[in-house]
Every structure is written in C-alpha cells, then in structure tokens.
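Peer 1: no FASTA, just this:
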C-alpha cells in the first residue's frame, strides 16, 4: 500500500478550512502604546489581548527587564539543573509562592510546558486524569502524552466529575480544571471540585492562567477566591504572560510535589531556562499586582459597565464576571464578518471559531483591562451593535455575504 502524500493531505485540510470559513491569519503588531496598537499600518484599540492589569508596558516592569538584560545578557544559557538557574529565577519563585500562600513554586518557560510537566511527571499507565470538557488544550494534550486514561466531564459539572472518578479502576488520579475558562470567561466550581477530589482520593490541579492577578484577595486567583489552600489544591498554575504582562508560568503548591517536578519533569529538565531578564520583569509585575488593588477595582468597574451596556443593546454575552467577555455568535462566518466590521471602526476583537470552541460556538472574545477607559468601552459597545446590525443586513440564508478575512 502506498504511503499517503503529506503535501496532498495538507492541501486537502487547507481546502476544508477554507470551505468552512476557518482559515487563520497571523497579524503583525509594529507598535503598542497602552491599549492601542499599530497593525498593518492601522491604529487599533486592542480588546483581544490578555494584559488585564495593564502591566506589560509598566515602567517598573520594563526597567527591570532592561537592567537585568544589560547586566546578565539576553539568554538563559542552559537548563535549570545544569547552570541556567539564576538568582532572578529563585527570587521570582519565592515571591510567587509567598503571594499564593504555598510552600514552593517552580518556574517554567510557558503555561503549556508547565501543564505537560505536571501531568507527565505525576501520571502514567494505569492512572487517570479527569478534566472539564472546556479545559485548555494544554491540559488535554498533557494527559494524552502522559499515557494515562483521559476522562472528561460536562462543563463545570462537579457531579459529572465524581461520576467519572468513580467509574475508574484502581490507580492514581488527578482532577484537572481551568480556574477561569479562557473562551467562556466563567469560573470553575472549585469548592465542589475540592470535595469531589477529597472524596475520591484524587489530586486537584487548577490551571489559573486567567485568574491569578485578577481574582481573589491581593489578586491571588480563583483558588484563593474560593477560600481554598494547598490542602485542597496541592498544585496550581499561575501564568506570567496574561495579567502579569510578562512571559512564562509558575507551578505553585506542595513542597514534595514541586521537588518531584524539579527532579523528573521532562519539560523542565530538557529545556533552556527562561532568560533572567524576563524573570526580573515578571518579579516586578508580581510586586505591582500584589499592591495595586486599584487596578483590579478599575477592571471590575469596567466589566460591570460593559455588561450593563451590552444588555441595553441586546448583545448576547455569555455569563462571565471575569475580564473575558464572549459575545456568542454561533456561525463561523458571522463571527469573522463582525470582527472585520469592528476593525473597520478601529477595534481589534478576535473571532474565535472551532476547534478553539465547540461546534456552533463561534464567538467574539472581548477582553477588558485596567487600561481601558469608559469612553473607549462605550465606543466599542456602539461598534458591536452596528457590526451586528451590518452583518445581519448582509445575510443570505445562513451564509454571510459580506467578505471578511479570518481574524483569529
């Protein structure tokens, strides 16, 4: 039997994406200034980034990056356990552990790598990982690569989680969930999941990429907001590239588990350490996030204002009190057309389509930050209403006639 031609397979897959309106276009940002950015020669207001606290360009964060780079260079040099572990890495890990109220923390190059590390280091053949159906792709891929059984329960359904755990044979189990779901913006029922994990002798792991910095006392995230600690959530992930405006991720939690990750997790052992300058920038961002409560207060006021305005205009937002405010559309081409109409009016909002969301779940993923002003939010609301009406006026059956390039 002849082997399939991979070029033909790729061409066929591309044709299928084009037919379904699911091609993706990478855009280049040439300059940023707060919530504004220059994209392909046009100045747009950014309502799709994850800089929730407005720290990515804060002078203290940038100064820390520049000063450390000038002193220690641009690279991480080697893996942490060879000679790449720097004092800046150590200081960042200790600061995050103290902030989140955990004994230890371990720094990774990205949240994707961190999730791979946790599940691959702790699970194997005969074990299981039970996950929310809407978990981030990195958690799903991590379970598959760990070689364990992967079971998924209906979104935010603690009873579904316990049914899945009860159905498993003997073996270690991790119950894994996003803290704040990246495409829906809602928060996992962590207190109920903690009870499920305890009853079924499973370890509860929370990927709090979109919660840390935004939710809970001092911005400690969804775990702290649920009044849970290491006893209930032995491991949690805090990303550095969203509310903290820098890059990388930290897994924080039980000291013995963190030590095990440091000694055995392949994504930690076999990759170059994060550049010290990036660790220094993240450390400065963490300190700002801890003390600047006004950033979270302003963000929450902006979220409330946006949602109230959306209700007045009949915009169908999903239920979310987080910085992620999805406008449900359903049709892939409608989502892309609305994103294009918004861009024509100077707003950058991402159209999210399958496989990032379930079939029929296409949406505009609107993200808000402490840097957004009320007048900007009001202008976005008006543009959303007009884009909805414009696209509706060009519909022909179920197909949107208005041409638009895919924006995400």
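Peer 2: That came in fine, so what should we check first? All values reported here derive from a predicted model rather than from experimental measurement. Numbering: from 1, shown residues only.
Peer 1: rest of the way, CA atoms for contacts and neighbours
Peer 2: Fine.
Peer 1: Regarding residue 130, what is its secondary structure?
Peer 2: State at residue 130, reduced to three classes by DSSP: H, G, I helix; E, B strand; the rest coil: strand.
Peer 1: and the comparison structure, right after this:
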C-alpha cells in the first residue's frame, strides 16, 4: 500500500517518545498558563480585544486577497508606520505569520546567487528560508562569531546574509548580536535578526535586543518579529530600511502570493502595541517574573521570558508535562527535533500579569511533580 510506511514511522516515533498530539486549550482559568508566548498577558487584554472588534466591524473578518491586490487596508498601512516608529527603523512590512515573514525575507534578500550564514540556534522558519532561497548556506555553532568571521572571509559570492535569533527560542539565551553585526559589517554582509522572543521583553520599553544595543536603524541590519507573542495577536513583521521594504514588496513570494493579515489581527496587534508603548514597565515585569520562576524551579537565571528545565529523556519530559497538567499547570514540553537529543525539557514562559503569590503557588506544584517523578533538572 502506498501509505503503509506511515504506520512504521508512527510506531518508531512513539517508541522514541516523539509522538505528538494536538490538545485543545481550555477556556481561560482552567489551567495556569506557563506554556504560551503571551509574554505581556495582552492576548485577553480589553484593549487588544476591542482593537480586534473595531477592526472587524470596520474592515471585515478577512483581508479578502493578497496585500498587492485588495488585502491592504488603511489599518495595515497605519499599523506598519506605528511599528516602524516603535522599532526605530524607516519602514515595516506586515506578513500573515512570523514564519512567512522569515521565509520571505531570507529568500528575497539572498537568492540563488547569495551566500547565507546561519547559526544552530536559528528558528525553523529561518532554516526553511535558507533552504528555499537556493543560496549557498553554511551553518556555524550558536553564538560563534569567530567562526562567522572565518566563513565570511572565505566566501566566493558577493551577496551575503547572516541570520540569527536575538533570543534563542528554546532556552531564552541572548545571541551575541553586537559581535555578529560587527563581523557582518566588516565583511560586507547584511545581518537579519529575528526578534520574535525579544519584542516586549528586552530593550527600551520592549523594543528588543537590537534597540538595547543601539543598533536600531542600521542600514545593514534587518529585524523580523511577530505579532503573536508579546502583542497577543497573529502575524509577522520585517522591519528595516525603506529600500528593503520596497525590495520585499517586489520579490518576497510569501508576501506577494499569500492572503494578507486579517484586519482583526492587525487591529488587535496595533492596540497591544499602543498598550506596550504606554506601559513600558511591562517588559521589566515579565523578566522579573521569569527570574522568580527560574529561582523556585531550579533553572538557570533567565535572560528573557523563557525558563528551560532540562529533563533529558523525552519520555520523562512528556510524563513531567502531563504531571504538571494534572496539578493545574500548563507547561511546554520540547523534544527532538525542536531540541538536541538528550536535552528534552519543560519550557516555562513567564507573563507580566502573573502575581508573585500565583508564581509561588504554581512553581511549588511543578517542583512537587518533578520531585515525585524523581526528575533532577539539568542546566
């Protein structure tokens, strides 16, 4: 039979502890959420919901077409200007998801004649962008800026792009962005930084690591980020110079051929951005809460909103996550290929709206589950 191999593959995944199931999320309050990326707690904020409702009433529920046909509303245009001003760049371009923003940006800025250097901490969307670009791609170890210099110095293709996350999504560690940028500039390469897990968490008032380092607006640096984490909505963004935006509008296939971001998502994200802009202390609060979670669970001091508790064995990680769910706490469970073999883990995410009493309560529950299973958390 043509699909008989599916059963063998499924059996192998189950045996290795890598089977996954889609589990519906319950209504708010059923479980304490330490799994989502709603870092600022804005997904259910009244202003965010009102922004979505107003946009739906004015523009409808769908974009109705690609951005270049009929899918760009005045709301999209105004929101892109707000994003550019907040991030300190000339221009921004909104995509229907962060995944498509990264694929579109990488493939359009490199191409079959290009040369890309990616580090091992890059998100899957950046990896897929590298593959789809048809560029020559070299992968270096995460954070190794000396290897980056060696690779760029020996390239034979002129057009070069370096891609990395600013905050590595699995463990929340910050990449050496300043060093990457210096090396890229010295070798005539462009740097693309995915700030998905930094927006709302790092930098002045949540403007990200690039802003924190004083690199916002650099003409050889492009930022991508998402609307689905700190801004509690849906969508992706590419931000940089006006020339980069113009190039993407003309050449990024995931922009040209995809239906535009739906207006309610744009309206929600725009309202959330205004809330963040008016409450810059939110990013300090989420980091404070992450530090408290890490301290009480035995994790490493975090550099972002992510706290990673390495269990090791994937079966044990699944068991621990299920145990946490059983005591009313939803945590992330990350296994290969999301993480290297032997480093399966619980991934806890802080939110700015968590009280200290609630953090103390849920972390006690988590510790009880881990202790009951005899799980010793690794670094």
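Peer 2: Perfect, thanks for sending it. Values in this document were obtained by computation on a predicted structure and should not be read as measured data.
Peer 1: Need the TM-score from the superposition.
Peer 2: The TM-score (TM-score structural alignment, normalised by the length of the second structure) is 0.96; 376 aligned residues with a Cα RMSD of 1.6 Å.
Peer 1: and the aligned partner of residue 249 of the first structure in the second structure, what is it in contact with?
Peer 2: Under the alignment (TM-score structural alignment), residue 249 of the first structure maps onto residue 236 of the second structure. Counting by Cα atoms under 8 Å, 6 or more residues apart in numbering, residue 236 of the second structure touches 94-101, 224-228.
Peer 1: same question, residue 320 of the first structure
Peer 2: Contacts for residue 320 of the first structure (Cα under 8 Å, 6+ apart) come out as 184-187.
Peer 1: from these, which is closest to residue 127 of the first structure?
Peer 2: residue 187 (26.7 Å; Cα to Cα).
Peer 1: how about the closest one, what's its match in the second structure?
Peer 2: If you follow residue 187 of the first structure across to the second structure using TM-score structural alignment, you land on residue 174.
Peer 1: How many residues are close by its match?
Peer 2: Look at residue 174 of the second structure: counted by other Cα atoms under 10 Å, it has 19 neighbours.
Peer 1: That one against residue 193, yeah?
Peer 2: No: assessed by Cα atoms under 8 Å, residue 174 of the second structure is found out of contact with residue 193, at 11.4 Å.
Peer 1: Mind listing the shared neighbours of these two?
Peer 2: residue 166.
Peer 1: Of the contacts of residue 320 of the first structure, which is the most crowded?
Peer 2: residue 185 (23 neighbours).
Peer 1: right, and it touches residue 326 too?
Peer 2: Yes: using Cα under 8 Å, residue 185 of the first structure is in contact with residue 326, at 7.2 Å.
Peer 1: what's the farthest-apart pair in the contacts of residue 320 of the first structure?
Peer 2: Comparing all pairs in these by Cα to Cα, the longest separation belongs to 184 and 187, at 8.8 Å.
Peer 1: List the contacts of residue 52 of the second structure.
Peer 2: Residues counted as contacts of residue 52 of the second structure (Cα under 8 Å, 6+ apart) are 263-268.
Peer 1: Could you double-check that residue 30 of the second structure lies in contact with residue 328?
Peer 2: Yes: using Cα under 8 Å, residue 30 of the second structure is in contact with residue 328, at 7.4 Å.
Peer 1: More neighbours: which of those two?
Peer 2: residue 328 (17 against 11).
Peer 1: Nearest spatial neighbour of the counterpart of that one in the first structure, chain-adjacent residues omitted?
Peer 2: Using TM-score structural alignment, the equivalent of residue 328 of the second structure in the first structure is residue 346. Counting by Cα to Cα, 6 or more residues apart in numbering, the nearest residue to residue 346 of the first structure once its immediate chain neighbours are dropped is residue 44, at 4.8 Å.
Peer 1: State whether the one you found is indeed within a helix.
Peer 2: No: assessed with three-state DSSP, residue 44 of the first structure is strand; it does not lie in a helix.
Peer 1: aligned partner of it in the second structure?
Peer 2: Per TM-score structural alignment, residue 44 of the first structure is aligned with residue 31.
Peer 1: Cross-check the contact I'm expecting between that match and residue 330.
Peer 2: Yes: with contact defined as Cα under 8 Å, residue 31 of the second structure reaches residue 330; the gap is 6.0 Å.
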